[in-house]
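Undergrad: Sequence first, predicted coordinates after that:
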Amino acid sequence: MKKPFLYLTFFLLCSGALWGQSLSFEEAVAKMRSGNQKLKGIEKQAQAATEGQKAYQGLYYPQLSLNASYAHLAEPLSLNFNDYKAPIQQHMRAMIGGLPPLGQGLFAPLLGRLQPYFSQDWRYEFQKQDIWRVSADARWVLYAGGKVRAANKVGALNSEMANIETKKTEYALISELAERYYQVQLAQKALEVRQQSLETAEHHYENAQKFEKNGMIASIEVMQAKKAVTDAKREVLAAEKDMQLARTALNGVMGSDENDNLPLSSELFEVAPLQALTYYQQQAKENFPLIVQAKLKQQMAAENVKVQQSGYLPDVAAIGKKYLWSENLPLTEPDNWVVGVGLQWNLFNGLQDKHKIAQAKATQEGVALLIAQAEKDVQTLVKKLYTEIEKQREQFVSLEESLRFAEELVRARDKAFSEGLSTSTDVADANLYLASIKIKRYQALFAMDKTLAQLLETCGMRFLGGRENYEF
């Protein structure tokens, strides 16, 4: 009689197919792109880098601003001439007193008429306390020693590096998705093998009971057959748990609901014969994301050298100002508009420029050395992955012959048991051996598929899933 968990497993596997629904590897990749939060976060960083690149482009254009200010002085600004009143008055009196009587009579009335002015405050206020300004200002950098061009180049490199980081993250997630996806398929195949073993063990147990009733075998053989059924049930339960864990891991990578259990339609596949090892090593040398990013950093370091060298050159900018409204503007500021050209040239800053240039060159040389080592390391990694795929293919082919032997062994042991020439232990061992060979074959396929995804990730190539996509 079928057990409830077998019905449940069959329902989960077939319910999606019943409604025409399944999940191919390509569809799983699409779900991952829309649901994985890590990938979305990296894409936002790439978007931010693109906006940063556009911000650097603004350095080529004039900078316009609207400025308003209010200032209150401690006291009005004025010129004080009071100290000159008494000396001037005395000098005028002495001058008139030294004139002849006719001249004194003529100028004395004039001195009388000027007398009220000497009683006044001789203070001239030329600046009130409250100053109001509203102006439009413009500044346009005409020459900055190459800083603006280098900044735009760095902005473009930053944007490209962010895009490479997005690609690297996406390919790494696809590689992880491939492992999780085909791990579910492996768990499913292992579960099917264990269920078949359980059915075989139950069938053998039923036969053993019949043979015992007919006096053909001893009761110990029936006990051995029952033990084989118990062991097979335990293996089925363990396989179901492995299936659940693998499915949970897959949903985690896709960022989907844990209850999303559509059957998977992309089967485990044997990787077709690969191209020459040198092909993949060259692809990795040119496209391995970490190497590409390191080369971009090397270009950024070169631009940084130019920026630091530009410190020896002057900065030239055109400036302009137009007062839109003002009140009590100082006499030194024109109440209209002004344009001009400014130059700034740092002649000495404690040898900072020299040391910054040396620092930038050292960074550039250091990145070059890291790139050289990374290229060597990636060659080794590609060879390791390539060799692993070839090894697993050899294992898969070798297990084909073992599978035929195991199937023949099970058939022979079943026949021998029915003729009383074999024991239940022999039959159980044969069935276990057959199950192990089947699972090893699926494991070899899984290892090939997983390693192929890793190899393509290292080469900067997209893993698409399915044998038909990799007829190299």
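TA: Yep, it's here. A quick note: this is a predicted structure, and the numbers were derived from the prediction, not measured. Numbering: from 1, shown residues only.
Undergrad: only C-alpha atoms for contact and neighbour calcs from this point on.
TA: Fine.
Undergrad: Residues touching whichever strand or helix holds residue 132, excluding its own?
TA: Per DSSP states H and E: residue 132 is located in strand 130-143. By Cα atoms under 8 Å, 6 or more residues apart in numbering, the residues outside strand 130-143 that reach it are 59-73, 314-330.
Undergrad: In addition, the following structure is provided for comparison:
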Amino acid sequence: MLLAQAWAADTAAPPGLSWQDAVQQLQQGSDQLAGARANVAYRQAQSEGVARLGGPIVSLYGAAYRYKASLDLNLDPLNQGLGNAIGLLPPGLAGLLPPLPPLPSDYTLERRNSNQTAILNAVWPIYMGGAADAARGLSKAQGDEAQAELSHIEEEALGQLAQRYFQTQLARRAAALREAVVQGVAEHDAALEKMLKVGVVSQLERLQARAALEDARHQARKARSDAEMAAVALARSVKLAGAPPTPSTPLALRSQPLAPLQEFIDQALAHHPGLAKVAAKRSQAEQAKAAGDALNKPQLFAFGQSNLSHNRDWVAGVGVRVNLWDSLDHEALSRSHAKQIEQVNAADAQARSDIALLVEKQWRSAERAREQFIGLAPQDELGLELLRLRQAGLRQGTSTALDLIDAELNLAKLRTERAQVAYEYVMALTGLLQASGQIHRLGEFLAQADLRVE
């Protein structure tokens, strides 16, 4: 019966979720990461779109048309002119001519026609002062910035996932210890009830045990609620529906020291996404300066045109454009670009200093937690040995049930503190790997750990 109940409880338990599975779930389900990936794809497509900028442009213009044109003519001056002309003739001749009919006072001329035309144009920029290269460089730098932003968002998401994942492990460990204490105190409380009836213990001891049991139950309920809330937060992070997942990768750390601090600093200065983003900003500023300078340089281009519908007429040649004057202050714009580059360089220097400091802080925190965890091992052994002595003393009559309860509470407290230190180590390690651009190696570091909080 007990085995059947145990099997049923095991099958009903939430599915185990390893750290690598949690990372995979995050990669697939994060809306923030999906948005950042879409931005990267957008910038890549934009770069592809301007890849051939500055090449030849060939266009075809075609039109079919029909028209009607009207012209109104005023004939009064012509009538007057004809009359004056006849009056100038000799009298004999003028009398022989029949009278001329008068012209209308106005007349409208109309013309209607239809036609079609087709023109082929070609323009080939030969030299644009570097404007096309600057545009391509700017687009690439924007793509690099989007990629750096994606890496930054991904590392932030993994850092938050690690916090929730191992916080769930810590909370589950604390809840299990508290529940074990409740079970032990409940057994001692029942024993003291029997001992009180036969007069072996006093009413005071019985009440102290009852108070200890109620406090243990309260602490266990609180620890269980904290564990459930942590599991819910983890489920939200990886977007798992149904019962909250049970993390299967334990809190763990290596007994050996981490690699030297300088190695992590070197990795950070080479791979931190924040520095990649600053580098992309610098490239954008440099390309903007190059584009501004290109406006003041001569531009050389070849051109050609052919009329496909009228005797195949064509024209071809080479043109040059020189900007003599416009309303922009190019010197001021050049200074602004130079200052922007100077600003980015200052931001890069500050970021490198801040990142190196963060790496050192996390490295020292991890080492301090590792040493503390190892240093707590004797206290754990001492607490366990004290519990054994109290158990033996209770059997021999040299210890009371309250002494045993205190020993159990003390051991649970020591083990909870040690689990907390292990959690602090994992969080410091996560921060260290995140600061050095290596957070994807967290699973590798945990797999190499030889000290585990099961």
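TA: The structure has been received and is ready for your questions. Note that the structure is predicted; figures quoted are calculated from it, not measured.
Undergrad: Mind checking which of the contacts of strand 130-143 of the first structure are buried?
TA: The neighbour-count criterion (16 or more other Cα atoms under 10 Å) marks 59, 315, 316, 317, 318, 319, 321, 322, 323, 326, 329 among the contacts of strand 130-143 of the first structure as buried.
Undergrad: The second one and residue 148 of the first structure: what is the separation?
TA: It refers to residue 315 of the first structure. Look at residue 315 of the first structure and residue 148 of the first structure: by Cα to Cα, to the nearest Å, they are 11 Å apart.
Undergrad: With the third one instead?
TA: Residue 316 of the first structure sits at a distance of 12 Å from residue 148 of the first structure (criterion: Cα to Cα).
Undergrad: Now the common contact residues for those two.
TA: Listed as contacting both residue 316 of the first structure and residue 148 by Cα under 8 Å, 6+ apart is no residue at all.
Undergrad: follow-up on the earlier one: quick one: which of the buried ones among the contacts of strand 130-143 of the first structure is nearest to residue 296 of the first structure?
TA: residue 59 (22.2 Å; Cα to Cα).
Undergrad: how about the alignment partner in the first structure of residue 430 of the second structure, what does it touch?
TA: Counting by TM-score structural alignment, residue 430 of the second structure lines up with residue 453 in the first structure. With contact set as Cα under 8 Å, 6+ apart, residue 453 of the first structure has these partners: 174, 175, 178, 179, 463.
Undergrad: and with 6 Å instead?
TA: When contacts are counted by Cα atoms under 6 Å, 6 or more residues apart in numbering, residue 453 of the first structure touches 175, 463.
Undergrad: Could you give the separation of stretch 366-373 of the second structure from the chain centroid?
TA: Centroid separation for stretch 366-373 of the second structure versus its chain: 32 Å, with Cα atoms, centre = their mean, to the nearest Å.
Undergrad: Where in the first structure does that stretch align, residue-wise?
TA: Here stretch 366-373 of the second structure aligns to the first structure at residues 389-396, judged by TM-score structural alignment.
Undergrad: Give me the mean distance between that stretch and the second structure.
TA: On superposition with the second structure, the mean distance recorded for stretch 389-396 of the first structure (mean Cα distance after the TM-score superposition for the first structure) is 0.9 Å.
Undergrad: Now tell me what touches that stretch from outside.
TA: Residues contacting stretch 389-396 of the first structure (Cα under 6 Å, 6+ apart): 441, 444, 448.
Undergrad: hmm, 10 Å instead?
TA: For stretch 389-396 of the first structure, the external contacting residues (Cα atoms under 10 Å, 6 or more residues apart in numbering) are 270-274, 383, 385, 387-388, 398-399, 402, 437, 440-452, 455.
Undergrad: where exactly do the strands run in the second structure?
TA: 16-17, 57-74, 106-127, 246-247, 251-253, 299-307, 314-321, 451-453 (DSSP state E).
Undergrad: tell me the most buried of those strands?
TA: Greatest average neighbour count among the strands of the second structure goes to strand 251-253 (a mean of 25), per mean count of other Cα atoms under 10 Å.
Undergrad: Now that one on the first structure. Mean distance?
TA: Relative to the first structure, strand 251-253 of the second structure is 0.8 Å off (mean Cα distance after the TM-score superposition for the first structure).
Undergrad: Tell me the residues of the first structure aligned with that strand.
TA: Residue span in the first structure matched to strand 251-253 of the second structure, by TM-score structural alignment: 268-270.
Undergrad: from the chain's centre, how far out does that stretch sit?
TA: 31 Å.
Undergrad: what does stretch 83-99 of the first structure give?
TA: Worked out by Cα atoms, centre = their mean, stretch 83-99 of the first structure lies 89 Å from the chain centre.
Undergrad: What lines up with residue 309 of the first structure in the second structure?
TA: Under TM-score structural alignment, residue 309 of the first structure pairs with residue 293 in the second structure.
Undergrad: Next: residue 414 of the first structure.
TA: Looks like residue 414 of the first structure aligns to residue 391 there (TM-score structural alignment).
Undergrad: What's the separation between its match and residue 216 of the second structure?
TA: With Cα to Cα as the criterion, residue 391 of the second structure and residue 216 of the second structure are 19 Å apart.
Undergrad: Let me see the ranges of the helices in the second structure.
TA: In the second structure, the helices defined using DSSP state H lie at 2-12, 19-29, 31-49, 76-87, 91-96, 131-197, 203-238, 261-271, 273-294, 330-375, 377-396, 401-435, 442-447.
Undergrad: Dump the ones you listed into a markdown table; add distance to residue 122 of the second structure as well.
TA: Listed next are those as a markdown table, based on distance: least, Cα to Cα, whole Å:
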| stretch | distance to residue 122 of the second structure |
| --- | --- |
| helix 2-12 | 74 |
| helix 19-29 | 48 |
| helix 31-49 | 20 |
| helix 76-87 | 51 |
| helix 91-96 | 67 |
| helix 131-197 | 18 |
| helix 203-238 | 56 |
| helix 261-271 | 46 |
| helix 273-294 | 23 |
| helix 330-375 | 31 |
| helix 377-396 | 82 |
| helix 401-435 | 53 |
| helix 442-447 | 58 |
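Undergrad: closest to residue 321 of the second structure out of these?
TA: helix 273-294 (12.0 Å).
Undergrad: average distance between the closest one and the first structure?
TA: Mean for helix 273-294 of the second structure is 1.1 Å (mean Cα distance after the TM-score superposition for the first structure).
Undergrad: That helix: how far from the chain's middle?
TA: Distance of helix 273-294 of the second structure from the chain centroid (Cα atoms, centre = their mean) equals 20 Å.
Undergrad: ok, now stretch 408-423 of the second structure?
TA: Stretch 408-423 of the second structure sits 37 Å away from the centroid of its parent chain (Cα atoms, centre = their mean).
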